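1. Curious how this folds, go ahead:
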Amino acid sequence: MMHSLALFHRIAGSRVVVVGEGTAAEAKRRLIERAGGICCSEAEAHQARLAFVAVADGEKPHIIAHRLKQRGLLVNVADRPELCDFTLPSILERDPVIIAVSTGGASAGLAKHLRLRLEALLPVSLGKLAQALAAARDNIRTRWPASDDRRAALDEALSEGGPLDPLKDHGDDVVDRWINSSHQTSAAERIELLIVSDDPDDLTIKQVRLLGRADRIVYEASVTPEILARARADATQSVLGNEQPDERDSTGLTLILRRS
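-> Modelled structure (predicted):
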């Protein structure tokens, strides 16, 4: 089970309460301003929905957090995860791409170093690729009118070694060249995976990638929820033998999970 629901909250033009002084409080203010928010004091809490408390004085953080929560704000308290309604991840930005790494407050240092590893993997051009895909949205819909075909085409193009591989540097016209190429989307696939363990950490890299790509998951009842949780969040799931006719005949990738 996830410890938190991961969300990206738009705060541009909104007031955000920051209580405290010193390095920690200033870091929160810089982050809020970077996201377009307006830092304010507790006196203006009636105009805010979020609050950050960076006070290290004994029980004072608890008192301030309780007071702000009573006023309906979601509160983050520096170095006190037990008092937090939300936590701040370590952020990697390739505008408009934002990747957030969170440990739920367990270790900010670990989140930071995971982010630094990812920094070395992701090219600077990743943001331009995202912007090009957004600009080409209408052309992509015209080329692949059916949503399943469109998803399959994007999955294939963005996969490792594909024409839009996000871990490679690309020219400015890469998306247009992909749309206008003669390449055709692969036909519907049905792939069987043999699951040998109830532990998702025992999945192979290939199995994890397939779970992340699949449009539909059909599984034996003995496959555990922990394994199914590694599937794409919007993939349809059904127990083997209970699929609907449109699931068996549809396009895209269907994974059949069997337990050994």
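
2. C-alpha from now on. contacts and neighbour counts both.
-> OK.

3. can you give me the helices for the stretch 51-200 of the chain?
-> Assigned by DSSP state H, counting those that start in this stretch, the stretch 51-200 of the chain shows helices spanning 60-70, 108-121, 126-135, 137-143, 147-158, 174-180.

4. One more, please, to line up against the first structure:
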Amino acid sequence: MPTANYPVSLKLDGCRVLVAGGGRIATRRIPRLLAAGARVHVVAPEIAPDLRAAVDDDALTWSARAVDPADIDGCRLVFAATDDSAINRELAVAARSRGALVQRADHAADSDFLVPALVERGPLQIAIASAASAPSLTRRLRARLETLVPAAYGDLARLAGGFREAVRTRVPRERRGAFWNRVFDGPIAEQVFAGRYEAAERALETALADAHAGLEAVRGEVYLVGSGPGDPDLLTFRALRLMQQADVVLYDSLTAPEILALVAPEAERVHVGKRADRHTLAQSRINTLMVELAQAGRRVLRLKGGDPFVFGRGGEEIAELAEAGVSFQIVPGVTAANGCAAYAGIPLTHRDFAQSVIFVTGHLQAGELKLSWPELARPGQTVVFYMGRRNLDIICRSLTTHGLASDWPAAMVIDGTTRQQRLIVGTLADLPARVAAEPATGPALLIVGEVVRLHDTLGWFEPTP
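-> Just a heads-up that it's a prediction; the model follows:
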């Protein structure tokens, strides 16, 4: 069984590095060497345009000739990247005789070190290597990690680096691990991820003072997260990350089981049951519950369908949090209008049919739909009614009364973006009857406008229950 490589991270600031060859591989290696502070010398008859630009900027030096073993003198690393295997082999022998480490571009087995695929976030580096056995796989993993690791992790690493010595001197060794866990898993890190770096610095200073005094205060936070219209693949990376670190989750009746399953297994789940007129908890109680849980030091995930600020009462909820001085952050989600329309193959705007789009609620207020019907009953726009199924007949009748033709296109999407999605297409005249004959009872979205006609050619999603 072959021995495993030993991963290291080299300090090259001020060190001389030889790169033999000026082509594609040299162009890939040199920028990172320069970023590490290495003094790079390239030896090759010709070099790539990008390397010429670096020479012109005095970032590296270049000898326009064939490489000579004497070029290795004084170098810590050697990259043998010529097109001639015999020259690369000769350089490898010469480098070892002079105490330098060598990497052959054409022969991994004859190399002293390998260059890993790297994901960089400021001072944070994630290296992926396969001992040269599967370079294509390491590149794929790198691409995957690039999408999974937010850029703000670099800021978090810088923040930790700036406080490392202070923590070492002021927090006893046996409590340092727990201290950093609270930093990286709690509100301080979330301040960084939300782009509030200075606030995170102040919070870390306070936490350090409390830890030094033995007063580690536990501070809770609320995450108001939009979970999208139903398909778990539409969750944002930030939403998924917060779902994994919450202590308690407040979720509605319409939260898809597949989405709830992505919450951290150890998190407490509280069903607050909002659906149509059936509420397990009143909105006021939900608001106060979030405040109470956060003040008890819990990380509270308020999981809401769609987007919290689009008919999600998110503004009401954070107003009470702000008044109570509870730290919170908002994570937008794909709102139902965007998600359901896309999965139904109905563009909300189109140059030929709709130059604007209007989102309205189909809920009754004081026993009637208090909407500006003359503004809604206009051609050249798309109107999307949230929660419009119960009052569909009133909506269709009001739109025709105020000017739209009875054969004006309309569609209802039920359980949009999920495997149970049902699309019912009709007109203002016949859609209520068509929907009444549909047994599906899931959340529904009404789309009114000429863009509905495009479904026949743009429909792509075929749900498979």
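
5. hang on, the earlier thing: can I get the helices of the stretch 51-200 of structure 1 in CSV including distance to Asn76 of structure 1?
-> Output for the helices of the stretch 51-200 of structure 1, formatted as CSV (distance: least, C-alpha to C-alpha, whole Å):
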stretch, distance to Asn76 of structure 1
helix 60-70, 8
helix 108-121, 14
helix 126-135, 29
helix 137-143, 37
helix 147-158, 36
helix 174-180, 40
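
6. burial measure for Asp112 of structure 2, as a count.
-> Here the number of neighbours of Asp112 of structure 2 (other C-alpha atoms under 10 Å) works out to 16.

7. swap in Ser90 of structure 1?
-> Using other C-alpha under 10 Å, the number of residues around Ser90 of structure 1 comes to 19.

8. Correct me if wrong: it contacts Gly109.
-> No: at 9.1 Å, Ser90 of structure 1 does not count as touching Gly109 under the criterion of C-alpha atoms under 8 Å.

9. looking at the helices of the stretch 51-200 of structure 1, which is closest to Arg15 of structure 1?
-> Between Arg15 of structure 1 and the helices of the stretch 51-200 of structure 1, the tightest spacing by C-alpha to C-alpha is seen for helix 60-70, at 13.9 Å.

10. and that closest one, how far from the chain's centre?
-> Going by C-alpha atoms, centre = their mean, to the nearest Å, the spacing between the C-alpha centre of helix 60-70 of structure 1 and its chain's C-alpha centre is 30 Å.

11. Structure 2: matching residues for that helix?
-> Under TM-score structural alignment, the match for helix 60-70 of structure 1 in structure 2 covers residues 87-97.

12. The matching stretch: average distance to aligned residues in structure 1?
-> If you overlay the two and look at stretch 87-97 of structure 2, the average distance to its match in structure 1 is 1.7 Å (mean C-alpha distance after the TM-score superposition for structure 1).

13. residues of that stretch that come out buried?
-> By neighbour count, and taking 16 or more other C-alpha atoms under 10 Å as the criterion, the buried residues in stretch 87-97 of structure 2 are Ile87, Asn88, Arg89, Leu91, Ala92, Ala94, Ala95.

14. Same question for stretch 11-18 of structure 1.
-> When burial is assessed from 16+ other C-alpha under 10 Å, stretch 11-18 of structure 1 yields the following buried residues: Ile11, Ser14, Arg15, Val16, Val17, Val18.

15. Out of these, list just those in strands.
-> Within these, membership in strands is found for Arg15, Val16, Val17, Val18, as judged by DSSP state E.

16. which residues touch the closest residue to the last one other than its chain neighbours?
-> The spatial neighbour of Val18 of structure 1 that comes closest, neighbours along the chain excluded (C-alpha to C-alpha, 6 or more residues apart in numbering), is Phe52 at 4.8 Å. Applying C-alpha atoms under 8 Å, 6 or more residues apart in numbering, we find Phe52 of structure 1 in contact with Val16, Val17, Val18, Val19, Ala25, Lys28, Val75, Asn76, Val77, Ala78.

17. Throw these into CSV and include distance to Ile179 of structure 1, thanks.
-> Listed next are the contacts of Phe52 of structure 1 as CSV, based on distance: C-alpha to C-alpha, whole Å:
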residue, distance to Ile179 of structure 1
Val16, 42
Val17, 46
Val18, 47
Val19, 50
Ala25, 47
Lys28, 42
Val75, 45
Asn76, 44
Val77, 47
Ala78, 47
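
18. top of these by neighbour count?
-> Sorting the contacts of Phe52 of structure 1 by how many neighbours each has (other C-alpha under 10 Å) puts Val17 first, at 27 neighbours.

19. Now do the same contact list for that residue.
-> By C-alpha under 8 Å, 6+ apart, the contact list for Val17 of structure 1 reads Cys39, Cys40, Ser41, Glu42, Glu44, Ala45, Ala48, Leu50, Ala51, Phe52.

20. ok, those in structure 2, which still hold?
-> Among these, the ones still in contact in structure 2 (both residues aligned by TM-score structural alignment, their matches' C-alpha atoms under 8 Å) are Cys39, Cys40, Ser41, Glu44, Ala45, Ala48, Leu50, Ala51, Phe52.
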